[in-house]
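In: Sequence and predicted structure are below.
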Amino acid sequence: MEHEGQDAVAEPAGKRGWLALAVLVLPSLLLAMDITALLLALPRLSADLGASGTEQLWISDAYGFMVAGFVIAMGTLGDRIGRRRLLFAGAGAFAVLSVVAAYAPDPGTLIAARALLGVAGATLVPSTLALITNIFRDERERGKAIAIWATCQFAGGAFGPVLAGLLLQRFWWGSVFLAAVPVMALVLVAGPFLLPEFRDRTAGRVDKLSVGLSLGAVLPMVYGMKQLALADGGGGVVPVAAIAAGAAVGAVFVRRQLRLDHPLLDLRLLRGRAFSAVLVSLVLAGVAMAGTGLMATQYLQGVLGYSPLASAVLFAPMGLGVAAGTMAAPALAKRLRPATAIASGLALSAAGCVPLAVSDGLAAVITGVTVLALGTGPLFALGTGLVVGSVPPERAGSAASMSETGNYLGGSLGLAVIGVVGASVYQARMDSVAGPAAKTLAGAVAAAGDLPSGPAEELLRSAHAAFTAGLHVTGAIAAAIFAGLAVLVAASARGTARTAAPAAAGEAEPRHAAV
C-alpha cells in the first residue's frame, strides 16, 4: 500500500504498526552500536592491516563524515522516491559494504568501505524516523514510538563496546562489521510485509546543485571541527579555513533553499518558534554532551588510569541514562506539556553538570554524566517528535534530516570547541613545563616515563590537576548551555501559546504539534 502524503484522520497503528516499529528500530540500534564498537576494534585491525596514524583517523572518521554530508540529501530523496524504497536500498548496500569492510585486505579498502557505509547509513536514520511518523498518526502513539526509536539509538551506543568486547574475544576484528549483516537481512526480509510506502507525488525533482552545496557546506565544517578537536588546542590554518569555507558555501545553500519552490531542505520551517527552539536545543545539547563526554572519557583513562574497555563500560551510563530518559518521556508528556517536560529535563541536565564542574573522582564523573544524560531524554524523544510532527506527512523526511544534521553538527562542534577549551585550560595550568607535557596529558604521561620516579610523580600530579581543571571548566560550560536551553524552550512555548492562531500561509507555514 502506498500513501501520497494526504493528512488522514489519526487512527491507532494497530499490531501491524508496532511490528513495523520493531523492524524500523533495528537499523538505528545497529548504527549506534557500530560506531562505538569500532573504537575497541581499531587497535587490532590497525595492527593487522598496518594502518598508519592518519589512516586510523580516516577509518574511524570517514563514516561519520559521509553520514553528516549526505543525510540532508537522503532525507529529502526519501520524500520523493519513497521512504521504504530508500530504506531497503540503504539496508542492502550497508549489508554488502559491511562484508567488504570485514574482509578488507588493506587500510585503503577499509577507508573506502567505511566512507560508502556512511552514504548508506545516511539513508537509514531519516527513512526510519519518517516512516515512524507516517505509520503512527495518533500523536500519543507517535510519541511512544519515537521514544522507543530514540531509546534504541542510545542503548545501542552504550552496548556497542560490550558487543565488540564479546566478539573480539572469540573472533577477528572483521566480526564487528559482520554483525550488521543479519540485522539488515532481517529488515529486507520482514520490511516488505510490514512497512507501507510513503512518498510525496507532488514534489519536484531533487535539485542537484542543492545537493552539491549541502555537501560543500557540511563536509568541510565537520572536517574542520574534527581537526580542531584533534589539535589539542593548537588550532591551525587548515581547520579554520575549512570551517570558514563550509560556512560560506552554507550561506549560498541557505539563499538557494529560500528561493526554490521545492527546496532540498525546507528552511521555512524555522519560522515556527517551537520548531526552531527545539532544533537549536538538539544542536547545543549535542555540543554539551559530546564535549563533556570527550573530557570525561579522557579523564577516566588519563587521570584515573582505566583501560579503554573499562572506560567504555564505565561510561555506558551516559547512553543508558538517555535511553531511560527517552522511555520516560511519554509518561511525562501525559502529566506535563511537552515543552515543560523538555525544559525540566534540560534543567536536570544542568544540575548533572555540577559534579563535573566542582568535584572529581569516579563517583562524581559517573553521577554527573548519568544525570546529565537522563535529563536530555525528553528533548530527544519529545523534541524529535515535535520536529517531524510539525510538518505535513509528505515532508517528514526533510524534517528528519534537519534534526539528524543538527545532531551531527552539534556533536562535531562539541568535540571541537569544548575539546579546545579543555586543552587551553590544561596548557594554561602547565605553562611552566616545557615540551610535549605542556600541550597534552598524553604528552605528560610519555614524558614521565623518561624521568626518575620523584620528578615523574610530580609531573603527573601537575598534569592530572591541570586536566581536572579543564574538566571543571567544561562542566561549567555545559551547565550554562543546558540552563540556557531550558529557558529558551520554556520561553518559546509561552510565545507559541500567545500566538496560537497561526497565519494561514500555506506551504510557507509549518504545522505545529502542541507544545
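Out: Received, thanks.
In: drop to CA atoms for contacts and neighbour counts, all remaining ones
Out: Noted.
In: Surely Val303 touches His464?
Out: Yes - contact between Val303 and His464 holds when scored by C-alpha atoms under 8 Å: they sit 5.6 Å apart.
In: doesn't Ala10 fall inside a helix?
Out: No - with DSSP: H, G, I helix; E, B strand; the rest coil as the criterion, Ala10 is coil rather than part of a helix.
In: surely it meets Arg137?
Out: Yes - the criterion here is C-alpha under 8 Å, and Ala10 meets it with Arg137 at 4.9 Å.
In: what sits in contact with each of the two?
Out: The contact sets of Ala10 and Arg137 do not overlap (C-alpha atoms under 8 Å, 6 or more residues apart in numbering).
In: quick one, which of those two is more surrounded?
Out: Counted by other C-alpha atoms under 10 Å, Ala10 and Arg137 do not tie: Arg137 has more neighbours, with 20 against 11.
In: who touches that one in this structure?
Out: 9-13.
In: Most neighbours among those, which one?
Out: For these, neighbours were counted using other C-alpha under 10 Å, and Ala13 has the most, 17 neighbours in all.
In: got another, please set it beside the one above:
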Amino acid sequence: MTAAAAPADAPRRAGRREWIGLAVLALPAMLIAMDMTVLYLAVPQLSADLAPDSSQLLWILDVYGFLVAGCLITMGTIGDRIGRRRLLLIGAAAFGTASVLAAWSNTAELLIVTRALLGVAGATLMPSTLALIRSMFPDPGQRTAAIAVWMTSFTVGMTLGPLVGGAVLERWWWGAVFLLAVPPMILLLVAGPVLLPEHRDPAPGRLDLVSAALSIVATIAFVYGVKEIAKDGAGAVPFAALALGVALGVVFARRQRRLADPMLDLKLFSDRAFSASLGTLTLTLFAMSGVFFFLSQYMQMVLGLTPFQAGLWTLPQAGAMVVVAALTPALVQSVRPAYVMAGGLVIGAIGFLLFLGLDGSDDLWLLVTGSVVLSIGVGPMTIMGVDMIVGAAPPERAGAASAISETNQEFGMAIGVAVLGSVGTAVYRSTLQDTLPAGVPAEAAEAARDTLGGALETAAALPGAAGPQLLAAARQAFTQGLHVNTVIAAVLVLLAAALVAGLLRQVTPRNADETAETAKSATAATAARPDGTEAGPSGDAAGPVEVAERGDTVETAAGQPAGGRTTRAETV
C-alpha cells in the first residue's frame, strides 16, 4: 500500500507536450532579448528618415525598457488572476501588432508611442513564460532543466540581436528590425493554445489598482533616475526621480501589508531561499552589467570592431552559456546547489580578473577568453537563482514571483551600469587629465575628457601628431577605467559566492530531496482519508488548488497533485 501511494504523491513529471511547449515559451525570451539590442544598430537610418531631436531619440531608445521594468509586477499579478497562458497570448498579439506599427511609423512621436506599447506588451511575456514553466514542470529537477533552457534562449537572443539586425539593415530599411518579432508571435499564438496549459490562482482576490499604479510609477521613476545618472551624471532631475521612486516604493510596500489581497505578497521575502537567491542574483548582475557596458565600448572604440564584428565575437560566450545550461541541472542532482553556485562565482571572478590583462592592443583573444570563463562561472548562479526564486513561491503566486525576479534583474543591471559606469568614467577622466598630450586646445581637451567617443571625434579633427597622441591616451585611460571596474566586479562576485555558500547551504542536492520526498509521501499515505484526499498536518485536506485547464493535473499550493487525481477544472 505504501509503495503504491508514493508515486501518486510525488511531483508530476512533465511529458513530451510540456517540453515542446517549452520551445514555444523560449521564443518570447529570445525575442525580447533581441529587441533590447537590435534597435541601436538602426539609429543612423532611423535618424536620417525621421529626423528626431536628441530628446526624442533618447525616448525612442529608452521608453521600451522603462515600460517593461515598470509593468512587470503588475502584469505578473494579472497573469496569476486571469491565467498565465491567456495573458501570454494577449501580450503576443499586442507585441506583434505594436511591432508592425513601429515598423511603419512615419514620425518620431509615433515611434515613441509604439515603442511604449511594445514595452507594455513585453512586460506581459517574461513573467508569463517563467510562471508557466513553474506550473508545467513541478518536478524540481525538470524545472531546473527547463529554466536553464529558458535562460539560454535569453542569452542567445542577446547575442543574435546585433548579428540579425546587422544583416537585416544591410538589405532593408530600419523598420524591418521590428518585423523580426512578427513570425515568432504568430507561431506563439497558433501553438500556445495547443501546447500550453492554463494556470491561475483559484482565489486571487481583487486587483488593487492603486497598488498597480504605485508599482508602475515607482519603478519607472527609479529606473529613469538611474539611467539618467549613468548617461549624464548627477543632476537635480535624476535625483528627484530617484527620490520619487523610493518614496512611492515605500508607500507601495506599506499598502501591501494592510491589504487582505495584496498585489505583492511580502511574505515571500521571509523565505531564505527566495531572498538569498534574489539578493545574490542582483549582486551578480550588477557586477556583470557594469563591466559589459565597458567591454562593448572597448571592442568597438578601442579595438576598432564594427557592431557586427563585436557581435560575432560574443558567440563563444553564448556557446559557453549553452554548455553550462546543459550541465547545471545534472550537477545539482548530486552536489548542493549552493556549492555549485558559489564555486561557479569564484570561476566568474577569475574571468573578471583576466580582463586586467587588456592593454588596448591586439588582445581580443584575452577578452573572448575572459568572457567565456565568466559565462561558465556565473551561469549556474543565474540558472539556479531564478529556479530558487520561482520554486520558493507557491504555484498560485508564480506570476508575481517571476515578475519580482525579472524586476530585480532590471534594477540590478540598471544600477550596475549607473554605478560602475560612473566609477569607470571618473577613472577615465582623471587618467586622461594626467596624460593629455601637449598642444591639445582647451575646448578639444574638454570634449575628449567627457567620453571616449568624444575623444575619438576630437582626435580625428586635430592636425599633425596631436590627434594620434590624444587617441592613444584616451584609449589607455578608458582601459584603466575598465581595469578598476573589473576589480570591483570580481570583489562583488566573490562576496556573492560567500553569501550563497552561507545562506543556501541547507538546500540539499535534488537526489536527496527526491529520496526524502518519497519517504515523506510514504508516511503521509498512512494518514490518507478514505475518500482519497491527503490529510494535512491538522487532519484537514490539503488545500488550495490552482486552476489548470485542458485536463492537466490540478496542483496544490505546494505544486503537487491533489490526492493524485487528474481533474478537468472548469474554465473560469
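Out: Looks like it came in fine. Source: prediction; values computed, not measured.
In: After superposition, what is the TM-score?
Out: Scored against TM-score structural alignment, normalised by the length of structure 1, the superposed chains reach a TM-score of 0.92; 499 aligned residues with a C-alpha RMSD of 2.3 Å.
In: just to revisit the earlier point, farthest pair within the contacts of Arg137 of structure 1?
Out: Taking C-alpha to C-alpha as the measure, the contacts of Arg137 of structure 1 span a maximum distance of 11.8 Å, between Val9 and Ala13.
In: buried set for stretch 181-197 of structure 2?
Out: Using 16 or more other C-alpha atoms under 10 Å as the test for burial, stretch 181-197 of structure 2 gives 181-182, 184-185, 188-189, 192, 195-197.
In: Please flag which of those residues sit within strands.
Out: Counted as lying in strands by DSSP state E, out of the buried residues of stretch 181-197 of structure 2, is not a single one.
In: Please identify which helix or strand holds the aligned partner of Gln298 of structure 1 in structure 2.
Out: In structure 2, the residue paired with Gln298 of structure 1 according to TM-score structural alignment is Gln297. Per DSSP states H and E, Gln297 of structure 2 falls inside helix 272-297.
In: Now the helix or strand just after that helix: buried residues?
Out: If you walk from helix 272-297 of structure 2 toward the C-terminus, the next helix or strand you reach (DSSP H and E) is helix 307-312. Within helix 307-312 of structure 2, the residues scored as buried using 16+ other C-alpha under 10 Å are 307-308, 310-311.
In: mean shift between helix 307-312 of structure 2 and structure 1?
Out: Superposing on structure 1 places helix 307-312 of structure 2 at an average distance of 2.3 Å from its equivalents, by mean C-alpha distance after the TM-score superposition for structure 1.
In: mind listing what's buried in the helix or strand following that helix?
Out: Once helix 307-312 of structure 2 ends, the next helix or strand along the chain (criterion: DSSP H and E) is helix 315-331. For helix 315-331 of structure 2, burial by neighbour count (16+ other C-alpha under 10 Å) applies to 315-322, 324-325, 328-329, 331.
In: okay if I get those residues as a markdown table plus distance to Ala240 of structure 2?
Out: As requested, these are arranged in a markdown table below (distance: C-alpha to C-alpha, whole Å):
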| residue | distance to Ala240 of structure 2 |
| --- | --- |
| Leu315 | 40 |
| Pro316 | 42 |
| Gln317 | 38 |
| Ala318 | 38 |
| Gly319 | 42 |
| Ala320 | 41 |
| Met321 | 39 |
| Val322 | 42 |
| Val324 | 42 |
| Ala325 | 41 |
| Thr328 | 43 |
| Pro329 | 44 |
| Leu331 | 47 |
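In: Nearest to Met341 of structure 2 among those residues?
Out: The closest of the buried residues of helix 315-331 of structure 2 to Met341 of structure 2 turns out to be Thr328 (C-alpha to C-alpha; 9.4 Å).
In: tell me which element the nearest residue to that closest one once chain neighbours are set aside falls in.
Out: By the measure of C-alpha to C-alpha, 6 or more residues apart in numbering, the closest residue to Thr328 of structure 2 outside its immediate chain neighbours is Pro380, 6.0 Å from it. Pro380 of structure 2 belongs to helix 364-392 when elements are defined using DSSP H and E.
In: Settle this for me: Ala513 of structure 1 is touching Val388, isn't it.
Out: No - because the distance of 9.2 Å does not satisfy C-alpha under 8 Å, Ala513 of structure 1 is recorded as not touching Val388.
In: what about these two, which has more around it?
Out: Val388 (29 against 16).
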